[in-house]
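Asker: this one's structure only:
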């Protein structure tokens, strides 16, 4: 979320559907950071995001992989692997890898394209991708063929999910297609450069020959799906691009536009051979797929399928 976006206790109470007393208790215990402006207590949007994500991880997985910052070149042990991407399913995958192998997962919450570039630079082990290519209508393979040229790798399906528009309850502006964004009275909140949602938007604007300069709010960037949905909920923007689950969490409407394939890419070499085997076994297991299906809004019909592989 933007650094200047914060909520009052009352706003967070309405957003999470809990009492203000519950929130004051979380703040008192140090579980939810807050700060004061005069007599008013406020909560940073990014801190609220972290709290929600931590609670989803704790209650669904009873496991939380340590977070690593790809920009800091942090040192790691030989059995540490970095899994990059933002979907909660990756946290569940980290739990399975931790339980079924000697690997110790670290999590990076970096967008698809930036994560893929980090893999090219040797900084990631498993990268999740949802990168739409407007010329072919394909997801992911056109990008990895170019960025990982000269490398050997395997692309496995993790799941499929709906992507579309976040809009206010009742969709008062009747937003239904990409061309609707090209109206001055409609204000967009965008994702950060390098994210899959940003690339989906930019590719559609290119295909429909719409200049980003003509999109009101195009320069307003947020760093994850939940942040975009929260901006819509607050009334600061009218539309954003993201996945269905964040809209349900925040309580806004979602207009499905496309089914995106969410894949995992791993480099193939002698050091990753066991990791690839472990990953294949987890993705194809009934237990893992059942846990993903229990979350709702995900399609696991192709989970574990090899989408593309180099020799």
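Answerer: Done, it's in. Computed from a prediction, not measured in an experiment: that's the story for all the values here.

Asker: C-alpha only now, for contacts and for neighbours.
Answerer: Will do.

Asker: the helices in the stretch 201-311 of the chain, which residues?
Answerer: 225-234, 244-250, 273-284, 286-295 (DSSP state H, counting those that start in this stretch).

Asker: give me whichever of the ones you listed is most buried.
Answerer: Most buried of these by mean neighbour count (mean count of other CA atoms under 10 Å) is helix 225-234; its value is a mean of 25.

Asker: surely residue 8 meets residue 42?
Answerer: Yes: with contacts counted by CA atoms under 8 Å, residue 8 reaches residue 42, the gap being 4.6 Å.

Asker: the more surrounded of those two?
Answerer: Neighbour count, other CA atoms under 10 Å: between residue 8 and residue 42, residue 42 has more, with 19 against 15.

Asker: surely that one and residue 7 touch.
Answerer: Yes: counting by CA under 8 Å, residue 42 does reach residue 7; the two are 5.4 Å apart.

Asker: where do the strands of the stretch 151-300 of the chain begin and end?
Answerer: Using DSSP state E, counting those that start in this stretch, the strands of the stretch 151-300 of the chain run over 153-167, 188-191, 221-222, 239-243, 253-267.

Asker: what about versus this one:
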């Protein structure tokens, strides 16, 4: 599936999902036919089918041959309320992101545990004190990145009483959330093969006629993540097709996946020859974990993730990671303070402990 088809099917599924969860569509309501949505969205029938399949897997719709697609009559109440397992999974995910950051910075597990225990004791004490008015929340959607996690953990030092809510949805998902009004800030690293540049062509495609701002966060080293010693001698994308090589992939829509698919096309490597191409993970840390646990032999991801799990990384490319927002919104607090901080030396000093990154161009701005 091309990036354009991915964008469309996600938008179709998101729009229907919101209408169902907000009660605009009721159980039993018939949804538009594939032919109708194909005309409405100017896309292929396969794109609409993919959207309906996703909603069906989530238990939101039911499709029957000859009877069309209807809103499910027994939607899980926990899904309607966005509570329960989803909330717990989000918390565990945030905890793992913090662990990956401090492990990458060189800390050991015992001292991390000791520091967490101390921090928990302090927060328990603070919980007995009357709370002060809450600050502002910045909603971030986009590609998984350790520098972004670092910003979220230190934003109170940069922009006062501010919290960054992280939603790692992939680069395309971040731009979609910004366009739909869910995000204040999107993070992306999308390579465009036609111009051999990052991000700007995609921003123009998503926001035609809009005044946008892209701010460089970092350059990141991406490579093949491998077990120590590289026992299967994997050194190129072509090696992914060898018998006995198990691959673990990033999810469709992530910048890493966009780059991989473009490279496979350029090198005439067929994805169906790669064992594990459909085995998708939402973050670089989960790719690295799969290899560390022996569930896969190779993945594509951040050098910093490989180092955190004591794995090897065979370098392939340096990519540009940008923070994207509306130019007018960037002038308002707390975004103005956060993006302004990135232009200073304190940004390079603060994030400099992250391995596998370059912050030489951090804070540079491009208006689109």
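Answerer: Perfect, thanks for sending it. Just so it is clear, the structure is predicted and the values come from calculations on it, not from any experiment.

Asker: coming back round to it: nearest to residue 146 of structure 1, of the strands of the stretch 151-300 of structure 1?
Answerer: Evaluated over these, closeness to residue 146 of structure 1 peaks at strand 153-167, with 12.4 Å, by CA to CA.

Asker: that closest one vs helix 286-295, what angle?
Answerer: 10 degrees (axes from the mean of the first three to the mean of the last three CA atoms, to 10 degrees).

Asker: for strand 153-167 of structure 1, give me the average deviation versus structure 2.
Answerer: Mean deviation of strand 153-167 of structure 1 relative to structure 2 after superposition (mean CA distance after the TM-score superposition for structure 1): 0.6 Å.

Asker: thinking again about what came up before, using JSON lines, lay out the helices of the stretch 201-311 of structure 1 together with distance to residue 133 of structure 1.
Answerer: Listed next are the helices of the stretch 201-311 of structure 1 as JSON lines, based on distance: least, CA to CA, whole Å:
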{"stretch": "helix 225-234", "distance to residue 133 of structure 1": "20"}
{"stretch": "helix 244-250", "distance to residue 133 of structure 1": "21"}
{"stretch": "helix 273-284", "distance to residue 133 of structure 1": "25"}
{"stretch": "helix 286-295", "distance to residue 133 of structure 1": "26"}
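
Asker: residue 50 of structure 1 is nearest to which of the ones you listed?
Answerer: Among these, the nearest to residue 50 of structure 1 by CA to CA is helix 225-234 (10.3 Å).

Asker: can you tell me what sits against that closest one?
Answerer: Helix 225-234 of structure 1 is contacted from outside by 1, 45-46, 49, 166-168, 189-191, 222, 237-243, 246-247, 249-252, using CA atoms under 8 Å, 6 or more residues apart in numbering.

Asker: can you rerun that using 6 Å?
Answerer: The contact list for helix 225-234 of structure 1 (CA atoms under 6 Å, 6 or more residues apart in numbering) reads 1, 222, 238, 242, 246, 247.

Asker: and the fourth one, what is it in contact with?
Answerer: Under the criterion of CA under 6 Å, 6+ apart, the neighbours of residue 242 of structure 1 are 163, 164, 197, 225.

Asker: and residue 256 of structure 1, how far from residue 62 of structure 1?
Answerer: Using CA to CA, to the nearest Å, residue 256 of structure 1 is found at 31 Å from residue 62 of structure 1.

Asker: of the two, who's got more company?
Answerer: More neighbours surround residue 256 than the other of residue 256 of structure 1 and residue 62, with 18 against 11 (other CA under 10 Å).

Asker: chain neighbours aside, what residue packs nearest to the alignment partner in structure 2 of that one?
Answerer: Mapped onto structure 2 by TM-score structural alignment, residue 256 of structure 1 lines up with residue 315. Nearest residue to residue 315 of structure 2 in three dimensions, chain neighbours excluded: residue 223, at 4.2 Å (CA to CA, 6 or more residues apart in numbering).

Asker: I'd say that neighbour and residue 316 touch.
Answerer: Yes: with contact defined as CA atoms under 6 Å, residue 223 of structure 2 reaches residue 316; the gap is 4.7 Å.

Asker: counting neighbours around each, name which of these two comes out higher.
Answerer: Applying other CA under 10 Å to residue 223 of structure 2 and residue 316 shows that residue 223 carries more neighbours, namely 21 against 15.

Asker: and the aligned partner of the more buried one in structure 1, how far from residue 148 of structure 1?
Answerer: Aligning on TM-score structural alignment places residue 223 of structure 2 opposite residue 164 in structure 1. Per CA to CA, residue 164 of structure 1 is found 28 Å from residue 148 of structure 1.

Asker: strands of the stretch 1-150 of structure 2, residue ranges please.
Answerer: Under the criterion DSSP E, counting those that start in this stretch, the stretch 1-150 of structure 2 contains strands at 61-64, 68-71, 136-142.

Asker: and those strands: which comes nearest residue 8 of structure 2?
Answerer: Nearest to residue 8 of structure 2, of these and by CA to CA, is strand 136-142 at 16.9 Å.

Asker: who's in contact with that closest one?
Answerer: Strand 136-142 of structure 2 has contacts (CA under 6 Å, 6+ apart) with 162-171, 174, 183-188.

Asker: ok, now with 10 Å
Answerer: Residues outside strand 136-142 of structure 2 that contact it (CA atoms under 10 Å, 6 or more residues apart in numbering): 148, 152, 159-178, 181-189, 253-255, 323-324, 333-335.

Asker: buried members of these into PyMOL, please.
Answerer: Selection of buried members from the contacts of strand 136-142 of structure 2 for PyMOL, criterion 16 or more other CA atoms under 10 Å:
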select buried, resi 148+152+159+162+163+164+166+167+168+169+170+171+172+173+174+175+176+177+178+183+184+185+186+187+188+189+253+254+255+323+324+334+335
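
Asker: sitting in helices, which of the contacts of strand 136-142 of structure 2 do you find?
Answerer: Using DSSP state H, 148, 152, 159, 171-178, 255, 335 are the members of these that sit in helices.

Asker: what is the neighbour count of the residue mapped onto residue 151 of structure 2 from structure 1?
Answerer: Aligned counterpart of residue 151 of structure 2 in structure 1: residue 93 (TM-score structural alignment). Per other CA under 10 Å, the neighbour tally for residue 93 of structure 1 reads 20.
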